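A.B. asks: how would this look folded up:
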Amino acid sequence: MKFRVSIFLFSVFFNLCRVQSKNPNQRIFEDNVSRTVSISIENEDLLGKKHWVGSGFLISKDGFLLTCAHVIGDYHKKFVVRLGGSGKRYLGKVITSDLKKDIVLVVLETDDTFDYFELNPTKRAERGQSYYSISSPLGLEESFTTGVVADPERIGVDSILSEISFLQLNQSILPGSSGAAIFDVSGNLLGMAQFQLKNSEYNQQGVGFAILSKYLSEFVSSVPLTKFSNDEIQRGIVEVPTITDFLVQNLNLPTREGVLISYLVEKSPAEVSGLKRYDLIVEINGKKISNNDEMNSFFRKVARSERLQIKVIRNRSENVFYINP
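C.D. replies: A predicted model of the protein is given here:
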């Protein structure tokens, strides 16, 4: 009996030693890798060798994720997203973006459910705190990085957005790592890897910076999490961001109020309806439309099954078109 008890105690002790001796960073990697992704924008082919040009991370169980807008650039088609851990590939598409802050919301075309990082606008890193990241530097997917926070809110880094603060890291952000989650030992999101500053006079490692979690939260909270892109929601209408004096003069527009159509998605409901490029939308379903925000708000509230009456100004004359579901 004593012999059996001794064997049992030895077994318990041995297993405890194994648990305690396990590399803690390995545990952190395993706990978070399934919440991270790699991104390829070459084509829509899920198979074959891919060049992973950027990283990202999931923010909802139904496949919404964030990355940097510069990772996607002006690529307008669907692209391939590789899930960390399993390596499973999905097609992704851009839902909306904030080019000024370099943030883009992407959705995966699937009914699968995912692990994800929770956005917490009040979560603030501390100077000297350890951080972790899983990304695809130079196309090397699932690369694990750790470092310390050099400054939790560095201001004045971006000459254009001088009032915006960034999370300064003690490691550089290599190409392919942009868009990766920066998180703490407990898996709490601290920010999103964005860029590095490097002195061209010295061949040395640059200083890395990340978009703070609070800005990511503000961006996501400002848009509804819908699996339809702006183009799909707007029935194929792509608008000009701002109607300038130059456009008013050269297109002979009677007013700056309204939404100018930049182009129409091929074979979309809007194109089929008869709308054309440079039509000025001034009314939808009897509601006056003065700017892009009003039109975007209208489209997000209206049912996609509803028929739309669009009043536009073309060649200084009013015309009415109907967009069917």
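
A.B. asks: For the rest of this, base every contact and every neighbour count on C-alpha atoms.
C.D. replies: Fine.

A.B. asks: ok, the closest residue to residue 184 other than its chain neighbours to residue 210 distance?
C.D. replies: Closest residue to residue 184 apart from its sequence neighbours, by CA to CA, 6 or more residues apart in numbering: residue 131 at 4.8 Å. Remark: distance between residue 131 and residue 210 (CA to CA, to the nearest Å) = 12 Å.

A.B. asks: Could you name every residue contacting both of those two?
C.D. replies: residue 182 (CA atoms under 8 Å, 6 or more residues apart in numbering).

A.B. asks: Quick check: which element contains residue 107?
C.D. replies: strand 103-108 (DSSP states H and E).

A.B. asks: rewinding a little: the residue nearest to residue 184 in helix, strand or coil?
C.D. replies: Local secondary structure at residue 131 is given as strand here, using DSSP: H, G, I helix; E, B strand; the rest coil.

A.B. asks: how far away is it from residue 149?
C.D. replies: To residue 149, residue 131 is 7 Å away according to CA to CA.

A.B. asks: what number of residues lie near residue 118?
C.D. replies: By other CA atoms under 10 Å, the residues close to residue 118 number 14.

A.B. asks: Please name the nearest non-neighbouring residue to it.
C.D. replies: Closest to residue 118 by CA to CA, 6+ apart is residue 59, at 6.0 Å.

A.B. asks: Was I right to think that neighbour contacts residue 119?
C.D. replies: Yes. Here residue 59 reaches residue 119: they are 7.1 Å apart, a contact under CA atoms under 8 Å.

A.B. asks: From the contact counts, what lies against the longest helix out of those in the chain?
C.D. replies: Ranked by residue count under DSSP state H, the longest helix found in the chain is helix 2-21. The criterion is 3 or more CA pairs under 8 Å, 6 or more residues apart in numbering; DSSP states H and E, and there are no helices or strands that helix 2-21 contacts.

A.B. asks: For the comparison step, fold the sequence that follows:
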Amino acid sequence: MTVGKRYITQVGLFLSAVLLLVVQQAVAQLPDWSKLFEDNKAAVVSITTEGTEVVRGGWSPFEGFSFGGNSPFGDNDPFSFFFGDGAPQKEQERIVRGAGSGFIIDKKGYVITNAHVIGDADKITVHLADRRELKAELIGMDEKTDVAVLKIAGDKLPVVKIADVSKLKVGQWVMAVGSPFGLDYTATQGIISSLGRNLPNDNFTPFIQTDAAVNPGNSGGPLFNTDGEVIGINSQIYTSTGSYAGVSFAIPIDLAMHIVEQIREDGKVSRGWLGVQIQEVTATLAETFDLDKPMGALVASIVEDSPADKSDLKVGDVILKFNGQEVISSSQLPILVSRVKGNEEVKVEILRNGKRETIKVMIEALDDEGRKTAASKSADSNILGVAVEETKND
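C.D. replies: Model (predicted):
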């Protein structure tokens, strides 16, 4: 072997060793979810539901005969000329079944899932990892945040650990566990893609966006951090096909636990109502208001006889802080307002005529008619035919 060939061989071996080292280091930085999954699997549950719905079906002159209500003449039924294809309509009941996921939050048997998983179910069954099947009682649900609370009776129930969501950062690893398409105890991984994401027609939830694969049946299942703590409830996906397309959304666990606490204590959820129409403070508006950067919520209009109307708040004010919390974007304000119970006075910091002021507002309870603080939204929220869908497995 010549010196040149020997040199090339040595360089090749050196580069191979360096490449192997780089690959090993990269692999070492990837999370190993195996122990975390085994430690938490028992606290994750599958949920099946059963209910009835009324449908209207066509009447047939052959109803009750051995033909099963169908014409013996098939598609060439001469009676269709007289009776039509579906006249008259009659109501019928049919069984509707659904499935989803959930997790146990305390040893008393309380289980969290999505409200859309439960719906109007008459029968709810919780399936545990040890193959126990337990009848569940619906304690309550909140459709606005899509959170439902169930209760099961069982011995030695495992529970999940709850995370501090204030420590979440974009780029952190996460693991989703659930029953996509009925495939129970499926784990998928991803990262946090965004925090505080607002979706069309949802003013109350600052979603955690992730790229962990979530599909129908995952709804209500937990989203874990690398410490084995639940950071959110898998709820929706952004898709044009009905299946995972790279964008998933989870309800932050602190919001969910706030809802759970109210349901357990009061049997319902109480939200605050301010009574303003707001819009985003753009870069252009920020320059007009002499703000260092775009922030806050601009009051565009005030509802008559609302808490805002009864306070010193005025159209044109920029709300910078609400109840001690900084308002970074207008989408935050409805969330902050909703977390205040009715008949509670809060301080609101505003920018008016270039000066910062603090006023007090007596927040009232949001009523069943849906009076609420709402951010202005584009009429065309379904961009390019892509829609946000719940991930219930019907």
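
A.B. asks: tell me the contacts of the spatially most central residue of structure 2?
C.D. replies: Nearest residue to the geometric centre of structure 2 (CA atoms, centre = their mean): residue 235, 3.6 Å. Neighbouring residues of residue 235 of structure 2 by CA under 8 Å, 6+ apart: 114, 146, 218-221, 248-251, 390-391.

A.B. asks: circling back to that earlier point, packing partners of the strand holding residue 107 of structure 1?
C.D. replies: Checking 3+ CA pairs under 8 Å, 6+ apart, strand 103-108 of structure 1 ends up next to strand 64-67, strand 89-98, helix 213-221.

A.B. asks: and it, how far out from the chain's middle?
C.D. replies: Here strand 103-108 of structure 1 is found 4 Å from its chain centre; the criterion is CA atoms, centre = their mean, to the nearest Å.

A.B. asks: Which residue ranges of the stretch 51-200 of structure 1 form helices?
C.D. replies: Counting by DSSP state H, counting those that start in this stretch, the stretch 51-200 of structure 1 has these helices, from start to end: 69-72.

A.B. asks: returning to what we had before: let me have the helices and strands packed on strand 103-108 of structure 1 in JSON lines, adding distance to residue 82 of structure 1 and mean neighbour count as columns.
C.D. replies: JSON lines is the format used below for those (distance: least, CA to CA, whole Å; neighbours: other CA atoms under 10 Å):
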{"stretch": "strand 64-67", "distance to residue 82 of structure 1": "12", "mean neighbour count": "26"}
{"stretch": "strand 89-98", "distance to residue 82 of structure 1": "4", "mean neighbour count": "20"}
{"stretch": "helix 213-221", "distance to residue 82 of structure 1": "22", "mean neighbour count": "18"}
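
A.B. asks: can you redo these as a markdown table with distance to residue 108 of structure 1?
C.D. replies: Below are these laid out as a markdown table (distance: least, CA to CA, whole Å):
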| stretch | distance to residue 108 of structure 1 |
| --- | --- |
| strand 64-67 | 6 |
| strand 89-98 | 4 |
| helix 213-221 | 16 |
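
A.B. asks: which one of these lies closest to residue 300 of structure 1?
C.D. replies: strand 89-98 (12.3 Å; CA to CA).

A.B. asks: tell me how far that closest one is from the chain's mean position?
C.D. replies: 7 Å.

A.B. asks: Ok, stretch 19-36 of structure 1 next?
C.D. replies: Counting by CA atoms, centre = their mean, stretch 19-36 of structure 1 comes out at 25 Å from the chain centroid.

A.B. asks: follow-up on the earlier one: which residue in structure 1 aligns with the residue nearest to the centre of structure 2?
C.D. replies: By TM-score structural alignment, residue 235 of structure 2 lines up with residue 194 in structure 1.

A.B. asks: Please tell me how far its match sits from residue 95 of structure 1.
C.D. replies: Distance from residue 194 of structure 1 to residue 95 of structure 1, by CA to CA: 20 Å.

A.B. asks: How about residue 196 of structure 1?
C.D. replies: 26 Å.

A.B. asks: try residue 31 of structure 1
C.D. replies: Distance of residue 31 of structure 1 to residue 95 of structure 1, given as CA to CA: 28 Å.

A.B. asks: so what's the residue nearest to residue 118 of structure 1 up against?
C.D. replies: Residues in contact with residue 59 of structure 1 (CA under 8 Å, 6+ apart) are 65-66, 116-119.
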